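Enquirer: After the sequence you'll find the predicted model.
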Amino acid sequence: MQTLSRKLKSLSFFALLTLASTGCIKKMLVDGQIESTRKASVVVNTFSDWEVARRSASAGMSKLEGFHYLAPYNEDALFMLTKGWSGLAFGFIEDEMEQAQDLHGEDSELAEYHKARAAAAYVRAIYFGTKLLDMRHEGFEPAKKNAETMGKWLQEFEGEDDAIYLLWTAQAWISRVSLLKDQPEIVADLFIAYEMIKRSVELYPTYNYATGHTILGAYHARSGMAELDESKKHFEAALKINGGKALLTKLNYAARYYCAKVDKANYVKLLTEVVEAGDLLPEQRLQNTIAKRRARRYLSKERMANCNF
């Protein structure tokens, strides 16, 4: 009987060990697939076909959501969801919204439909982004009380990875505010994103061809509260870093700064440079394609009228 008991205990231990090993193997496989997906995701940036990229981005979100479901602890999955939802909203859904506005009117049912879609995508990005930030440095909820508490919490963030995660979370947040700027309760929390992007630029100013400086340039040129000297400083810093090859900088410089300044000559000059630019940055071909689409649209008489030209 004692021998049988020992055998049963050994079998139980072996079974538990096998289950634990199987769980570890599954975790390794899932984590490995997520890591590989993040590394390979940069390929889409080389696409020049906006329609192909749009379909690819939309289809890919369900896969990324699945990764997070299987591995809620995985930072790569959270990052890809943050960047993916934000990129889908900015690069594609907002483009569809602008098309609908031009064809059917700014308050048309179709334009409002796409606006709601974009806002929802940004909310999703912010959800995953803040979850990722809180995973790395706990304390987001109490920190967002005011600018001072946010600034203090953000001092815990160091290094390039933290800067990258802050940037994409802030980008989604600022874009949502820009989209819903007629809702005071949404605008009231803009300081949270501003503190994030400011810290990101402090840590890694050259990241993604100075995207942080471009975002800050647009932020300081926002209508009604324009700080144009500060806006120009950040746009010029971005151009110095990316050499004007990352066309979203020029697009925003024109659409934000020169529009707010009511400087038609430089507005048209910069947007024309964007439209006529060659394949300046193959690794950012998709982003430049998006910039060119927007630049053509913003050169229309109707769009320029929004700048009081």
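Expert: Looks like it arrived, so ask away.
Enquirer: From now on I want contacts and neighbour counts done on CA atoms only, so please keep to that.
Expert: Fine.
Enquirer: Excluding chain neighbours, give the residue nearest to M150 in space.
Expert: Using Cα to Cα, 6 or more residues apart in numbering and skipping the chain neighbours, the partner closest in space to M150 is A143 (4.8 Å).
Enquirer: okay, now the one to match up with it:
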Amino acid sequence: MATNAVANAIANGPDVYSTDDDPELVRDAVPFGLKTMESLLEVVPRHRGLLLAACRGYTQYAYAFVQLDADLLGPEDYDRAVAMRGRAERLYLRARDFGLRALEIDYRGIGQELRLAPERAAARVRAKDVPLLYWTAAAWGSAISLGKDQPALVADLGAVMALVRRALELDESFDGGSLHEAMIVLEALPPAMGGSAARAREHYRRAVELSRGGKAGPYVTLAQSVSVMTQDRAEFRRLLHKALEVDPDRDPRQRLATIVLQRWARSLLAREDELFLEPDTLENGSEP
């Protein structure tokens, strides 16, 4: 009973990390919290709230403090960056597994079914589990993005798409447009894999609308995916400057994410010439 009470408190308590304005403090504090969750899950392995918290926590930590750190390294640190991306991939897969374990509680066999018949499997999930759909897909998709040389992992892309599309059907406004932000990434895939830059921009516009322009994520996501893919340097620059204009204090729940993403936006602007083959010759790019 005491373990369940602690698990409930961790799973349902206030998120003191996302509202913090000190990424380095959070970087040092999060691992202890994550391992505490894992220890509790050894005792209460079917605690849905704790499984969701672990899935979300490992995904956020892997992105903000491992993958982005690797991406910020210069070419002289190539070997270190490769090792860090490998670590990020492993953390994403751990997060995915927590999410699938949580889904298995109410939807037995869904983990295997997602690989065999993803649309049918995702259709089983009800609206109360939209957060699980999102975070499981975010973890799984992020692992795939880092493991493109692993055919077995890339083959799971259909499952990720099915999870995000089902969540959109159930609640497109979840977390201020985060599902549409995820679709920007999925639609930035090559046309041969079902992607569409036009649809990505539609999801971008809806994400901005749902967040009321208060999240840096949609701007950064479209810039680093579609703008780079289409080689629209002016659009890239404009989007990243929009991300830098977001006030981290406008929505305290997004404060840490905004600070981290703005750090990444500055890095992308500094590396602009590495991402585009031709110099910018236009004053304005296409309006996203």
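Expert: Sure thing, it's come through. Predicted model only: the values in this text are computed from it and were never measured.
Enquirer: related to what we said a few turns ago, verify the contact between the residue nearest to M150 of the first structure and H137 for me.
Expert: No. The pair A143 of the first structure / H137 is not scored as a contact, 11.0 Å apart, by Cα atoms under 8 Å.
Enquirer: Between those two, which has more neighbouring residues?
Expert: Neighbour totals were compared for A143 of the first structure and H137, and A143 leads with 17 against 14 (other Cα atoms under 10 Å).
Enquirer: where's the alignment partner in the second structure of the more buried one, which helix or strand?
Expert: Superposed on the second structure with TM-score structural alignment, A143 of the first structure falls opposite E113. Taking DSSP states H and E as the definition, one finds E113 of the second structure inside helix 110-116.
Enquirer: buried set for that helix?
Expert: Of all the residues in helix 110-116 of the second structure, those buried under the rule 16 or more other Cα atoms under 10 Å are I110, G111, L114, R115.
Enquirer: now stretch 29-36 of the second structure
Expert: In stretch 29-36 of the second structure, counting by 16+ other Cα under 10 Å, buried: V30, L34.
Enquirer: The second structure: strands as residue ranges?
Expert: Remark: no strands are assigned in the second structure by DSSP state E.
Enquirer: that older thread, roughly how far apart are the residue nearest to M150 of the first structure and E156 of the first structure?
Expert: As judged by Cα to Cα, to the nearest Å, A143 of the first structure and E156 of the first structure stand 12 Å apart.
Enquirer: Equivalent analysis for R38 of the first structure, please.
Expert: From R38 of the first structure across to E156 of the first structure, the span is 25 Å (Cα to Cα).
Enquirer: What of S86 of the first structure?
Expert: Distance of S86 of the first structure to E156 of the first structure, given as Cα to Cα: 25 Å.
Enquirer: Compare neighbour counts for the two and give me the winner.
Expert: Using other Cα under 10 Å, the more surrounded residue of S86 of the first structure and E156 is S86, with 31 against 11.
Enquirer: And that one, what's its match in the second structure?
Expert: Residue correspondence to the second structure (TM-score structural alignment): S86 of the first structure is matched to T59.
Enquirer: Return the residues in contact with that match.
Expert: T59 of the second structure makes contact with L91, Y92, A95, W135, A138, A139 under the criterion Cα atoms under 8 Å, 6 or more residues apart in numbering.
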